[in-house]
Structures are given as structure tokens and as C-alpha cells.
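Trainee: no sequence for this one, just the structure:
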């Protein structure tokens, strides 16, 4: 499936397209007015493939804490409370479970992270939402690094992973047993490779001392540092700083690392950007930072794919059954020769019996025609494909309507019901007085009861009812739809019903039910 990785770092956005298991060359957009305008034009013309937004910024905090060991809703509530306490703005926040304490209450160890400046993402995320692009999630580069370090020859329990990005970032991420504990982003100074080597070594020493002050390092062994960089920079690092009692360097050529993660062809870069983008596109990790309101288009996208897949499965099943009938027909042809003699024998006996039988009111050929017609009707089959495609096409513009169940039948009677019940209100296409009075030749009808709900729902029943009626009108606008009847509205306002509610209800629901009839014309059936 086609997808894209958007990489936000150093005030620029890189767009990588995933095609055939590889990443194409990126498009770059600056974080200014012109860059955002170009980004908007790109989103307007590019296919609506899902987007994985990878972020590498200085404004990211990491806090490791423990919480009581609880599960389910209690854990989610506890984590949300802790995020609100730790971060001033937890819009883009994440909690990663990292095992349990070995002693005492055996509390859960949790790494809490957050992007503390949401305004860095707002212009980009706003454009993505404006163009209704499916956003699969927002991801932290240090957390994605856990996927990378598992592919590297890392054996030490305490490891520091150092990578360089083309936007000028030097990312240092500390791991304990291959789980992120903290990360720091420094900005590389301008200049040549020799100057870069001394700067990298200086930053490594700073973070080593910081880790030592936090008692994160063992006293009897050095810190294992894994540097992923170009061969030239690694040579300068090796020459300027050999291993010592406090630090042990592991130098990894960025091109070799690209092969370790499964990238094809020549890498052709001194930086790690494409490696992280490749891992994210290939693994399609669960969302980390994006709130549900920003991933709703991706939810709709996946639901639409599910409906299409179900429709295709129904078609394949129908073709399979038809193929079995064809095979049976060929087998029958093979038996024709042996049956011919038996047919002649029985034909002679039939003629004898016909002469002995009394006269009947119907001719034999009429009886034969009736039997053949009954057999034709018996062999006729239909599938809910047309109904599924009709609903899928209409739901595209109603992202707040969630379908929970569909009951379906096929009939030559458009007024056939799925279970006895009485409709609240009827709708039919303009120009039709009633389904039964339609003069257009119809071979059969497909009838469905659709049960669903309005979500998210904030208690505004008027708005929910209007949304259901708009959906009813959208269905009626389709030429194949004969009628759409509202069976149940989110709020029953009919005169014979008692209007009631419960003020203590914390999460009201807005459920609805529609009765949909579509017809298959004779000219369509062929």
C-alpha cells in the first residue's frame, strides 16, 4: 500500500514517498509562508496516501517515572493525569510502558514524553487536516530509534546512540536494555568534518557526565557509544578519541547501517534521515503523539478500505460458486454419450405411457417451459455488493456517522421488510409518488437496515438529527436509490412519544437507523 513519511526537523519538512518497498527522493518545504504555500499546493495535487509524521526537534522532554500497577481504564486515567501534571501542554504527549519494578509494590515503569511547543507542528498539521489527508500518526525520532537499535550489533545494556541528520541535528539517545531512557538534540556547528568530529566528541562527553550524575551508568564499566555517520567523520573520531576507561566507541558507517535495516541500492548520503524514514514507512508503528481528532481521516480511510475489501471478497465468493457450476457442466458433457442411449430408451417408454394416459389441460411444452422458468429463478443469485458500494460512496462526506450494523435482503418487492416494524418517515427520489407505483422496469431490489451512531457527539441532538437527514438526502441523490426511510432518529420527537432523558448520563449517544431500498433495472441487468 502506498504511503508517505513527512520528516519535520530543523525548521524544514521533508516528504518521502514509499514506492515498491523503497523511499523516493524527498521534497523539501521551508517553515515560512512560501514553504507552507508550496506544501499546501503539494497536498492539493498529490494522491491521498496515508502520512506518517516523524518529528526531530529540540523541544521534546523525557521523564521516567513509576505508577501503581493497574490495568484497563484505570491505567489510562492514571497516565492521562500524570501527563497533565508533568507537561504544561500535553497536546502531543506519549507514555511508553517499560516493565515493572523488581521489588516492593512492583510498580510500572513508564517513560513520559511530550513535544512542549505544539506551535511548531500546528501549521503543518493544519494543512494536512485542511486537505483531508489521512494522518496515521505523529512520531518521535528517539522512540523510533528503538526500532533501529534492535537492528544494530548492540550487546551492551547501557548504550548511547549518536546519529546526524541533514538538517544539522546531532541526536544522542540513551538506552538501557534497548529501551529509550532520555534523548538530547544538539545543533551541529558549520564547518568541515574535522571540526565536526571534535564537536561530536565534546557533546558525547557532556551527556556521559550528565548520565553519571543521574546514576544511570554502572561504575565498573565504560559507556558504549554507537556512532552512525559517514566514513570520513568516523575516521576523524577514531583518530581524535581512542577508547578509554569511561567511554568505548563503536563506529558504524551509515551506508552499512542502511543495509542492516533492509534498504536497497546505494545509500548515497552521509546522514541518517532516510534510515529513520525507511523504518517508519516499513514498520508502520502505532501512533505516538497525534490526538484522535487529528487521525480521524485515517480512520475513515481504513474503514473505506475495509468496505471495499469486503465487497471484493463477496464478488470472489460469487465467482467461485459460478466456477463450480461451470465445472459441473463440463462433467455433465462428458457423460452425454453414455446417457444418449438411456435417453432413447426412456423416450420410447414415455411415448407408450403418453398414449395410455388421459388428456390433460396443458400442453407438455407449456409444462416444460414452466419447469425451466422455475429452475432459472432458483439459479438466480445476488450479492450485497451494490448496496455496500452505495453506502461506501455516500459515507465519504459524513465522517461523524459510524455504521455499527447492516441487515440486508434481496426481493422483487420494494416494500419487503427485514423484521416487522413501522417506519418513522419516508423519503423517495423526486418524481416518484411511491415505490409500488414506479413505472420503470425493475427486476429486483436490494433492501438494507443500517444502524449507526453520530460520533463524536456533544449532546447537540438538533445537529445530530440534521446530520442524519443530510445523509438521507445524499443517499436519495444517487440514481440507484429508490427510497430511504428513517426508522430511528438520535432523539425521538414524534407526538406520540414521551421526551425524556437523564441529566446524570455522562456520555449520551446519538443512534439512528435507516431503511434503504435500491433497485436493479432491466436494462442494467442485461
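Mentor: That came through fine. Predicted model, so just to flag it, every value in this text is computed and none were measured.
Trainee: every contact and neighbour count from this point should use C-alpha atoms.
Mentor: Will do.
Trainee: what's the single longest helix in the chain?
Mentor: Ranked by residue count, the top helix of the chain under DSSP state H comes out as helix 296-334.
Trainee: buried residues of it, list them for me.
Mentor: Across helix 296-334, burial judged by 16 or more other Cα atoms under 10 Å covers 296-301, 304, 307-308, 311, 315.
Trainee: list the helices and strands it packs on?
Mentor: Judged by 3 or more Cα pairs under 8 Å, 6 or more residues apart in numbering; DSSP states H and E, the packing partners of helix 296-334 are strand 135-140, helix 385-395.
Trainee: take this one as well and set it beside the first:
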């Protein structure tokens, strides 16, 4: 985390504080002179690696309440910018605080426009930050901090006057419906320890008269006044602060509020500055008044942090992915070692079993060829008897045919489509001489015999040689046409038989 430097500027000095772990510690103080501005510039140059936040506590403030049409997006920003320029001409340190929408009519949105009107008093200090390229997170006003801080008060404060003390003076902040409406600083009461009760009462009465004259509060209304101080300071001031029909003084313990917001620094007397600075550092959502040009280096710092965060995220993802791969590799190595150990154990067990077996009568290199020869002889013992029986049955069904030639073999090829032990053969047969001149009759006889062979268990039956020559350029004649007898009234068939072994 970068070092946080909280700057507090009043009419007399610039106070530089360090904020760390909920503690606010003053590091340096520079008077509002040329020497003080030069010393502040050196201080900023020495701490360029940190973030700077400026709290301005001066009399030159302006608060204007207005109602504007409810719009959103770029039109809203353009409308607010134009309104701030019209209301605070010549002052770039301004902002618009939304107070919610009205309940009736067009339901316009109510805005409190806030500005620091003495730009010349701030420019030398801002220039020192610009020259050092110091990231400025924002410029704040105590009134804007109290607007969000008032919700942490124990008392019910829908409408009240909150009085606080800081080195810049006594600040009176008017809260209406729980939101900031007006704030006024009395510089003469900058030391709460020496503040006179009568002087405080006079300043509070001035503020009450102003609020009544501006019709911010109804007449004849008793306004609660909360003094944000410690018990000792309240007891000292209470003697000169008499309740009346219009004012009612109450004590709001400063130590209790500091504990609620998480301030770890010691609160001394009635000085509310440490609590305000701590609240400013903890709540980045508070409205700030610096224009975008003053916060340019802070935006660059945010961009660098975003890129750095993205790079760290990618690096973390790469480390996790590498760790996952390393874990997977380690697990794979462990499984490999286990498999190797299991294989070695099984081989050892196999060797023990083999060593326990009786010795072979002949060496293994002599026995293996003998076993291969035995397998070959077993495959050659297949008999063609079923194949011949099937052929004989077909011949019995066609006694006119004469067997002329016969060839057979046992198929034992693993790559073949037929299973081992199948018998395949070829037979040449001759047709009777009575139909030697009738080609159609010869073809019909051959087809009938082929159909007889196709009956189970016969398979792969086909006619390998026709009994007649079928040429496309020769006429197909019958015997009645007195054609010359055909030479070679023989035909050949091939068929197989599954399971040819006896």
C-alpha cells in the first residue's frame, strides 16, 4: 500500500500528516508565506511515492441550493458543470452534492452546490503538487466530511447545528433532514482550549439568526446544537451556553465518535481534526472539489496499479498452472514407480513359479519347433468327406450329370473371410448328350445343379465355366432350329463347406 499523506490547509498554515493503520500523525507544518510554500514543495519532493489528500478549512466557502430536472448520463454531468460555472465563476474547486428528489411536481432533483471561492489562496500549494507530479486524490471541505460523518452520531439529528473545533477555527454546520445544508467557520476561535464561552455563544447566535433570516429554519423553533468536543471542554463551555426558546445545547462526545469510525490516534481536548482527517482517508466516496486536471497524476497512478494488478493476476495464474502441471507430473511419476514395482514383483513371482516346475525332458528351443510342426499336422488332418457327401447328394438329385474332375483344399488362412477348417473345391461335370444341342436346356440344368449345391451347409457356390459359350455377337438358338451340336458340354462349379473336419 502507498503511503497516505493528509494535508490540512487553513488561513495560517499547511499541516502535513501521515495516515497509517488508523493513526494520524503530524509530520510537518508550513506557514502561509513564501518560505512556507518553498518548504512544502521540498516536503512533497521527498514523498512523491505517496498519495496526497487536501482538506481546506477556510472562511471563503459558498453553499447554494437549487433544484434541477432529473437527468442521467452525460447530460447530467454537462448540466451540473454548466450550473457550477454560472454559480461560482472563476473558481474551479466546486462540486454538486445530490440531496435527493422532490416528492411533488416534476420530482426535480435537489442539489447543494459547494465551492471554495478563494482560488488564489490555494494555487501556490496546488502548484507545488503539480511540479512534483504528486498524485492528488482530491480536495475536500470539512462541511462535506461532516455531511457523511453525521450519520455516525448517536443522537437523532434530522435537523441540528453541529459545532466542531479545529486549528482553522470553530465550524458550525447546519444539518437539515440528515444532510448538509450550510456551514460557517469562525476563525477567531481557532484554539478550543482558550475559547471563551461567551464568544462561542455569540457566534452560534449569529449563525442561528442567519438561518432564520434565510428561512432555513422556521421561527420560534428550538434548534438542537451539538458540541463535538470532549467532556472537559463541554463542561467548561456549558456555563456560558444557556438554553433558550430557540437553542438547546447538547454534548456529542468526540472520543466516542472517533472510536466508531476506527481512529486509533489519541483525541486530545476538543480538536476534531484527527477524526476529520481519518474519516477523509477512509471514505473515498465523499464529494471532492478538485477538477480533473488536478487529479491527472492520481488517475495515472490508478492506471499503473490496475496494470500491475492485472500482471500480478496473470503471474499468479501462471504459477498456479505450473504448480498444477508439476503436481500432475509428480503423480504420474509416482504411478509409474508403482507400476514398475508391481511388474517387478509379478516377474519375481513368475520366476519363482517357473523355478518350482519340474525340468523339461528336452530344451525349450528344441520343443518349440516340434510344437509348431504338431499344429501344422493338426490343420492338415481335415477331411473332405462332408464336402464330397454334399456333392454326392447334389449328383443324386441330378443323375443325368457325370462327374469328370474334382479338386479340393482346406482353408486355414486367418486373413480369409471363411473360418478355419472350411473346405473349398472345384468340380467339372458333363451334361447328357440328349441335350447337347439345346443351349437353353444346358443352362437350365447347370443352374438347377447350382441351386442344389447352394443348400446348407454349402456356401460360396458359383459357376466358374458355362456349358455353352455366351457371346454377344452370336444368336441364342434352340434345338428345333437344327443347330450344330456344341462341343464341350461340360461346366465347372466351385463351392465351399463350413467345418470340413470330420
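Mentor: Looks like it came in fine. Just so it is clear, the structure is predicted and the values come from calculations on it, not from any experiment.
Trainee: now the TM-score, please.
Mentor: Comparison of the two superposed chains (TM-score structural alignment, normalised by the length of structure 2) gives a TM-score of 0.65, and 347 aligned residues with a Cα RMSD of 2.4 Å.
Trainee: the stretch 151-300 of structure 2: helices as residue ranges?
Mentor: Under the criterion DSSP state H, counting those that start in this stretch, the stretch 151-300 of structure 2 carries helices at the ranges 197-213, 231-238, 254-260, 273-282, 296-356.
Trainee: what's the angle between the fourth one and strand 136-140?
Mentor: I take that to be helix 273-282 of structure 2. Between helix 273-282 of structure 2 and strand 136-140, the angle comes out at 130 degrees (axes from the mean of the first three to the mean of the last three Cα atoms, to 10 degrees).
Trainee: in helix 273-282 of structure 2, what counts as buried?
Mentor: For helix 273-282 of structure 2, burial by neighbour count (16+ other Cα under 10 Å) applies to 273-281.
Trainee: the third one too?
Mentor: Residues of helix 254-260 of structure 2 classed as buried: 254-255, 257-258 (neighbour count, 16+ other Cα under 10 Å).
Trainee: stretch 89-105 of structure 1 spans what distance, first to last residue?
Mentor: 31 Å (Cα to Cα, to the nearest Å).
Trainee: and that stretch, what's buried?
Mentor: Across stretch 89-105 of structure 1, burial judged by 16+ other Cα under 10 Å covers 90-96, 100.
Trainee: quick one: which of those sit in strands?
Mentor: 93-96, 100 (DSSP state E).
Trainee: which of those sits closest to residue 82 of structure 1?
Mentor: residue 95 (9.6 Å; Cα to Cα).
Trainee: residue 38 is in contact with residue 125 of structure 2, correct?
Mentor: No - applying Cα atoms under 8 Å, one finds residue 125 of structure 2 not in contact with residue 38, separated by 9.4 Å.
Trainee: those two: which has the busier surroundings?
Mentor: More neighbours surround residue 125 than the other of residue 125 of structure 2 and residue 38, with 19 against 14 (other Cα atoms under 10 Å).
Trainee: hmm, residue 249 of structure 2 is touching residue 237, no?
Mentor: No - in this structure, residue 249 of structure 2 is not within contact of residue 237 by Cα under 8 Å, at 10.3 Å.
Trainee: so the two - more neighbours on which side?
Mentor: Neighbours per residue (other Cα under 10 Å) separate residue 249 of structure 2 from residue 237, with residue 237 holding more: 20 against 17.
Trainee: and the more buried one, how far from residue 397 of structure 2?
Mentor: From residue 237 of structure 2 to residue 397 of structure 2 the distance is 141 Å (Cα to Cα).
Trainee: likewise residue 5 of structure 2?
Mentor: 119 Å.
Trainee: more crowded one of the two?
Mentor: Between residue 5 of structure 2 and residue 397, counted using other Cα under 10 Å, residue 5 has the larger neighbour count: 24 against 13.
Trainee: and residue 64 of structure 1, that one's in a helix?
Mentor: No - going by DSSP: H, G, I helix; E, B strand; the rest coil, the assignment for residue 64 of structure 1 is strand, not a helix.
Trainee: that one maps to what in structure 2?
Mentor: Aligned by TM-score structural alignment, residue 64 of structure 1 pairs with residue 65 of structure 2.
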